[in-house]
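**Student:** give me coordinates for this.
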Amino acid sequence: MQRHLVFEAAGISHPGMVRDTNEDSFAILEPRGLFLLADGMGGRAAGEVASRMAIDTVRDFFDDPDSTWPVAVGVGPPTTRGSEARYVDQGLPLLVAGIQLANGRIFSAARRDREKRGMGTTIAAVLARDGFIAVAHVGDSRVYRLRDHRLEQLTRDHSLVNECIRLGHLLPEQASSFPLQHVITRALGTDETVDVETRIDAIEGGDVLLLCSDGLSGVVPAQDIASILATHTDLAGIASRLVKRANENGGPDNVTCVVVRWRASPGGPTRR
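**Tutor:** Below is the predicted model of the structure:
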């Protein structure tokens, strides 16, 4: 009997132990197979505005039937991976377009309002369907995948420290002491256009996906994240434990987690 994959998801956001406001935002849109997380910046609540604008714009873009123009789901070049991947193959351009639309709206809003000048946000987005995921991101919010107890980072930080490592000016083990490690090199809303980094991957039963802001990834070691993801079953509990661990480690920033888990299910095709 053919087995199909279904998913479940949970998310949580917390201001942390130092910040008075929470500039992170997230959304779990299970019917769409869409998961979004944004980490705002800008102060005076402008970061909160930017992150929420990013999430709302991408969500509304997928909910608007007119948003499929000019790249309609179900129309376009044939996939290279067979019919199973058609949704994510053709949904990925929509995801990128939605993120670029959010960038333009945030950029325009910041130019109109003096108090919001310089506001921006990261974004990490995952579109899931039929055993595949499309990942799109800008900034240093991350997407991890836990498979067979091995944690893999599916995104590449758009940060100054990562760029220094890539160019050979800094060793990876020196990253934690780098004085400008929180400076990002790419964000939504800071420029009129933005380059969105993307990838498509296959999903297997038992895979766990984690979208998180740097309030988690910059505070909790990867081995601790992997351990929490691997040793607990309740997704809401996993998200809460991750936030708790970040806060136990000082909670210097807002911390947000979205956890998604796939399992094999016998039966016919599902929407997930």
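**Student:** okay, CA-based contacts and neighbour counts for the rest of this
**Tutor:** Fine.
**Student:** and the strands in the stretch 151-272 of the chain, which stretches?
**Tutor:** For the stretch 151-272 of the chain, strands defined by DSSP state E, counting those that start in this stretch occupy the ranges 197-202, 208-212, 255-266.
**Student:** my read: L154 touches D140, true?
**Tutor:** No - assessed by C-alpha atoms under 8 Å, L154 is found out of contact with D140, at 11.7 Å.
**Student:** what ranges do the helices span in the protein?
**Tutor:** 46-63, 86-112, 160-166, 214-217, 222-231, 235-248 (DSSP state H).
**Student:** quick one: closest of the strands of the stretch 151-272 of the chain to L160.
**Tutor:** Closest approach to L160 among the strands of the stretch 151-272 of the chain is made by strand 197-202 (16.2 Å; C-alpha to C-alpha).
**Student:** from the contact counts, what lies against the closest one?
**Tutor:** strand 132-138 (3 or more C-alpha pairs under 8 Å, 6 or more residues apart in numbering; DSSP states H and E).
**Student:** show residues contacting the strand it packs on.
**Tutor:** Here strand 132-138 makes contact (C-alpha atoms under 8 Å, 6 or more residues apart in numbering) with 85, 88-89, 92, 95-96, 122-128, 154-155, 158, 186-188, 195-203.
**Student:** Proceed likewise with the subsequent sequence, for comparison:
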Amino acid sequence: MPSGARTDVGRVRARNEDALIVDDDLGLYAVLDGLGGHPAGDVASSVAATALREYLTGERLAAADPFAVLTEGLLEAHERVLADAGENPDRTHMGTTVVLALVRDGRAWVTHVGDSRAYLLRDGKSEPLTDDHGYAGMLTQALGIVEEPQPDRREVELGGGRLLLCTDGLTRHISDEGLGDIGGALDVQQAAEDLVDAALEAGGADNITVVVVEA
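**Tutor:** This next block holds a predicted model:
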């Protein structure tokens, strides 16, 4: 299925601590946001993304309940982040958010920890599919920073719409209403480009990563 993706360091940060997964053959997509203010956020997101790619094979995804195997993948990624931090003292307490989706036959299975988000874009509107794991501005869930993450999950019929996965570098600048308007370009790659450009024009205060999937 067609998808578009873009990641950008933004206008303020010195490095990009986001990561993404785009596998149209498997219908597997993710965005990850290494935690700013923590050591090695870029390493955490990269380690977790690699673990997800390696664990979530076509064989596993075809043989199991989607949410069961996606959750297993998240826990594997969590353990990899912890193991890497344990072997490298300068990376202690590194962590990353993740929103992960499997898309098949017009349906999406979405699971996440942290404040990276998923939306359904349809008819110029956006519908949030995730709730941030946070309290008073602090994350309560992320890979690598809790004993065992408790991912939320949502199954949704896309109904001819698009699935948007994004880090908070997008949503801190663009309202939910704006996402539906800006992400409506006919071409999905152009939709991803337009969303990132809008966040940059609004200030680009954080890294910005966007994946748009056509149902």
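**Student:** TM-score of the superposition?
**Tutor:** After superposition, the two chains reach a TM-score (TM-score structural alignment, normalised by the length of the second structure) of 0.93; 215 aligned residues with a C-alpha RMSD of 1.8 Å.
**Student:** picking that back up, which of L154 and D140 of the first structure has more neighbours?
**Tutor:** Comparing L154 of the first structure with D140 by other C-alpha atoms under 10 Å, the one with more neighbours is D140, at 29 against 19.
**Student:** verify the stated contact: that one with D157.
**Tutor:** Yes - using C-alpha under 8 Å, D140 of the first structure makes contact with D157 at a distance of 4.4 Å.
**Student:** would you mind finding the most buried of the strands of the stretch 151-272 of the first structure?
**Tutor:** By mean neighbour count, with neighbours taken as mean count of other C-alpha atoms under 10 Å, strand 208-212 ranks first of the strands of the stretch 151-272 of the first structure at a mean of 27.
**Student:** R261 of the first structure -> the second structure?
**Tutor:** Taking TM-score structural alignment, the alignment pairs R261 of the first structure with E214 from the second structure.
**Student:** what stretch of the second structure does stretch 139-147 of the first structure fall on?
**Tutor:** Going by TM-score structural alignment: stretch 139-147 of the first structure matches residues 114-122.
**Student:** not counting sequence-adjacent ones, nearest residue to the match of R261 of the first structure?
**Tutor:** The shortest distance from E214 of the second structure to any residue other than its chain neighbours is 4.8 Å, reached at R162 (C-alpha to C-alpha, 6 or more residues apart in numbering).
**Student:** what's the separation between the aligned partner of the one you found in the first structure and R145 of the first structure?
**Tutor:** Using TM-score structural alignment, the equivalent of R162 of the second structure in the first structure is V208. Here V208 of the first structure is placed at a distance of 6 Å from R145 of the first structure (C-alpha to C-alpha, to the nearest Å).
**Student:** and what of I123 of the first structure?
**Tutor:** Separation of I123 of the first structure from R145 of the first structure (C-alpha to C-alpha): 17 Å.
**Student:** between those two, which one's more packed in?
**Tutor:** Using other C-alpha under 10 Å as the criterion, I123 of the first structure and R145 rank with I123 on top: 30 against 22.
**Student:** could you point out the longest strand in the second structure?
**Tutor:** As assigned by DSSP state E, the longest strand anywhere in the second structure is strand 96-104.
**Student:** list the contacts of the most centrally placed residue in the second structure.
**Tutor:** Residue closest to the mean C-alpha point of the second structure, counted by C-alpha atoms, centre = their mean, is V31 at 2.5 Å. Applying C-alpha under 8 Å, 6+ apart to V31 of the second structure gives the contacts 18-21, 98-100, 116, 165-167, 209-211.
**Student:** let's see 7 Å
**Tutor:** Shown in contact with V31 of the second structure (C-alpha atoms under 7 Å, 6 or more residues apart in numbering): A19, L20, I21, V98, V99, L100, L165, C166, T167, T209.
**Student:** out of the contacts of strand 132-138 of the first structure, which are buried?
**Tutor:** Buried members of these, counted by 16 or more other C-alpha atoms under 10 Å: 85, 88-89, 92, 95-96, 122-128, 154-155, 158, 186-188, 196, 198, 200, 203.
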